[in-house]
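1. sequence? don't have it. structure:
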């Protein structure tokens, strides 16, 4: 008997399950735009290798990567920056390979996986964090487009008009799902972005001299640690990409797990994202704007000054691609948080609009002035989350059918993992905000947070009660194939894979899906009582 399997308890006669072996047409239609945002992705709902790869590569093209590289190069020197980028690419690729394989095997989003890490209530914080981080990135990338449009067409115009235009055209682009729209859109735009990068390098070299772009950048004196370590720590603050990857990778087919873990989300992806984009950003800004300090608008000025209207097209292409990922992750995680915390079961199109409204509101507050500070705080929480997820994958046992327990009625409200996450994150924030600038412990704050989170979670696994409620009446035990069988939910009347189904003790033990269970207070209370009786 597995760790997640418990004996049946004595109940009145359970109503028979309504089982089918094919997908519910209504669920398939809904998934075309919803992408199973609050459900397990069934094996029949997984994306093809090319489709998922094209959708994910939206995150490759972002002016943010050019800006970060320029900032790092000016802080630690060009050579150290490149070494840090390469090291980050290797480490990111190796870590993400583990998370990607787990996401593909389980079909779970960050929100659903976080329930197992932090408990039914504690898990609600993760989608809020990821949604907020995606919104902040959308603010940055959208502001780049708005500033570029303003400077090109009407420098004296009100920037708020351009903010509104950017949001109004971005939101409709993410209403479609990954397999029906985002893959095609990004597949078409990818060659344009790559061609634009080549043209940008050639134009900058011809206009300003290739030697000027390759001029040596001295390493500043007084660094507490080697410059490449500092550079790596900066990129470690962008581990949110790994959480993005989980939400995308869950859509992958198990047969493609090796390819996606090694290529789509692996080291080659990061070499392109960090190193290729970074080296180009450093070269172009050094050649076009020598001696100018890194800024959010510096890359825009360099691109527009070098390519003219073609530069404007490059910015539009790159930022449109990356914002499809930002808005997609923001909307799916806002949906998960809204369903869990607010019990609002709205379609993802509504949450896409809400994400757009929030992005626009942040733009109006001049959020760019505090953007990096906010991302630094969020980055600390993200690093701790990734560390805990890795520790869970390495140390926890008992997954049934390849899926960690995530069903609302079978997990305790709060688990020790939540304390590990919060304590490690708080430590990281204290080191970041109150440590002496440039001190070794301040620079290493992300690494310290990561190690502490993993250790605390490992300790939490060894102490306290079982994280699982000892309940019987598990629909998974009543079917011969938990992935292949579809069971009809008594609440929404739709059929989902048996992997996510449960028996509802508040409704005569009728079957209920994970989405309906999460928003039903009656179900949760009844499940807790049933778990206490059998504890």
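-> That came in fine, so what should we check first? What you see is a predicted model; the values in this text were computed from it and never measured.

2. CA atoms for contacts and neighbours, from now on please.
-> Will do.

3. longest helix of this structure?
-> For the chain, the helix with the greatest residue count under DSSP state H is helix 309-341.

4. Off-centre distance for that helix?
-> Helix 309-341 sits 11 Å away from the centroid of its parent chain (CA atoms, centre = their mean, to the nearest Å).

5. want to compare, so here's the second one:
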């Protein structure tokens, strides 16, 4: 099919501008949370609200098991050194990402369009959704195994279903309408439960020497124990992508607080160091021999507290799974929209995520989940390296202090997409074919390679921003306050994300979501960009005159 050539001589259709939120958009946002749009300033969360919603991620058994496994492998002291290094690095990177997300209001999917291109960016939400689902599998399995072991009834497959069905409904509401309230109510109960578990463990096991534990034989890890421990935490760089999707709800004036307390070093001190200490204590106090299983700490809690322990396990896993399912659903929604040009409500995407989670649980998940997470981790580490480099080299943005993320303003595949694939696949090859060296060093090598290649690509390639005129942003006084009606969905969104649609008569306005799902729009903007490169036309002059008026 040939691309339609836009009628550059036709006058532009006037924009339909308002300065209040579209009531239909606000109603949808209660569940949708602007999943495929920029978050307007009127939908940003209060300081405490966003902090509490994000702190759902504090309560995962994954952090306790990871720290305990490392302590058994390299010793407690080396593990704690690696954790403190992780706290510093994670806190610093997310200090940057959270401030950027609050300033721009962009999701991982939207910012990736600027760096990887309109189609090349599809991999970003896909990887993030898949990773969130794998973490939901892990946390949900802990609930199911604890219930199955304690009751001795029903099959584990039934308990898998129960754990999912009890968690998924909690993620239906949006961040500011539900997740903040739910997790705020349960946060004190989480810490109270862990304190009680520690007291009972001290009485039961009378532990000693756990803080200085050293294994009899440390395996050859290809690096000092403390550095190996830190590299293990690099596999959880997906937190940087989570930060973008949650940080966009922050108010710009609260960026200082959120960058330190909510998403920065204070959060990672609790999530890694405090949780890590508790995990190490519970496993070593119980006299565990060998690496703990993924359900070991949950089993210990239930053994110490009985039915109350079941409540603590359910509480901890349900809190973090609200975040996992939320991130999985919003990014599945973005992936389906871009790949299949379909608009899928977030509730439907959440149902899809729950089905995929259950199907994975039914397999021999432990035989491949760590490999899958390692492969996905390579893509996540590559994304973080590229994004940090991009932010460092484009501090002022492309225009209006923002990156050019709109689907009709970026190329189909940007050089960043090639860099991302090359660096990530290299990391996977190193992981799979270089033995111990690859297991330890693949993540840092991927990170360094992604930074170097992307910096080089920026020097030797042209900008991925398309040369087009007739920008709605030029036709309003305040791009954050003005709302413009989209001619396709008939909803009004802030001017920041709006574009002109050259595939329709008069090039009326189109929102980012509709633009990303329309093939006709894509063909038309590419034709318009090609015409712009060919030289000025009468149509360009008409558009410039209209903008001046």
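-> Structure's in. What do you need? Not measured: the values here are computed from a predicted model.

6. tm score of chain vs chain?
-> Once superposed, the chains reach a TM-score of 0.96 (TM-score structural alignment, normalised by the length of structure 1), with 524 aligned residues with a CA RMSD of 1.3 Å.

7. burial measure for residue 339 of structure 2, as a count.
-> 13 (other CA atoms under 10 Å).

8. Which residue in structure 1 aligns with it?
-> Aligning on TM-score structural alignment places residue 339 of structure 2 opposite residue 341 in structure 1.

9. ok, now how distant is its match from residue 448 of structure 1?
-> Look at residue 341 of structure 1 and residue 448 of structure 1: by CA to CA, to the nearest Å, they are 31 Å apart.

10. same deal with residue 513 of structure 1?
-> Taking CA to CA, one finds residue 513 of structure 1 at 39 Å from residue 448 of structure 1.

11. more crowded one of the two?
-> More neighbours surround residue 513 than the other of residue 513 of structure 1 and residue 448, with 30 against 20 (other CA under 10 Å).

12. Would you map the strands across structure 2?
-> Secondary structure of structure 2 by DSSP state E: the strands cover 17-18, 483-485, 492-494, 499-500, 509-510.

13. So which of the ones you listed is nearest residue 455 of structure 2?
-> With CA to CA as the measure, strand 499-500 is the member of the strands of structure 2 nearest residue 455 of structure 2 (29.2 Å).

14. wouldn't residue 65 of structure 1 be in contact with residue 274 here?
-> Yes - with contact defined as CA atoms under 8 Å, residue 65 of structure 1 reaches residue 274; the gap is 6.5 Å.

15. between the strands of structure 2, which gets nearest to residue 205 of structure 2?
-> Going by CA to CA, the one of the strands of structure 2 nearest residue 205 of structure 2 is strand 492-494, 59.4 Å.

16. according to the alignment, that closest one goes to what range in structure 1?
-> Going by TM-score structural alignment: strand 492-494 of structure 2 matches residues 495-497.

17. what residues does the matching stretch touch?
-> 23-24, 27, 40, 42, 482-489, 513 (CA atoms under 8 Å, 6 or more residues apart in numbering).

18. Check stretch 348-367 of structure 1 too.
-> 33-34, 135-136, 138-139, 143, 160, 163-164, 167-168, 170-171, 174-175, 327-328, 330-332, 334-335.

19. Out of those residues, which end up buried?
-> Among those, those scoring as buried are 33-34, 135-136, 138-139, 143, 160, 163-164, 167, 170-171, 174-175, 327-328, 330-332, 334-335 (criterion: 16 or more other CA atoms under 10 Å).

20. Please compute how far stretch 176-183 of structure 1 lies from its chain's middle.
-> 17 Å.

21. Can you list the buried residues in that stretch?
-> 176, 177, 178, 179, 181, 182, 183.

22. so what corresponds to residue 53 of structure 2 in structure 1?
-> Using TM-score structural alignment, residue 53 of structure 2 pairs with residue 55 in structure 1.

23. do residue 284 of structure 2 as well
-> With TM-score structural alignment as the criterion, residue 284 of structure 2 matches residue 286.

24. Enumerate every residue touching residue 32 of structure 1.
-> Residues in contact with residue 32 of structure 1 (CA under 8 Å, 6+ apart) are 176, 177, 179, 180.

25. so what's the most centrally placed residue in structure 1 up against?
-> For structure 1, the residue nearest the mean C-alpha position is residue 244 (2.0 Å; CA atoms, centre = their mean). By CA under 8 Å, 6+ apart, residue 244 of structure 1 lies in contact with residue 329.

26. How much space separates the aligned partner of it in structure 2 from residue 33 of structure 2?
-> In structure 2, residue 244 of structure 1 lines up with residue 242, judged by TM-score structural alignment. The gap separating residue 242 of structure 2 from residue 33 of structure 2 is 15 Å, by CA to CA.

27. residues contacting residue 82 of structure 2?
-> 226, 227, 228, 229, 230.

28. Nothing else from me, thank you.
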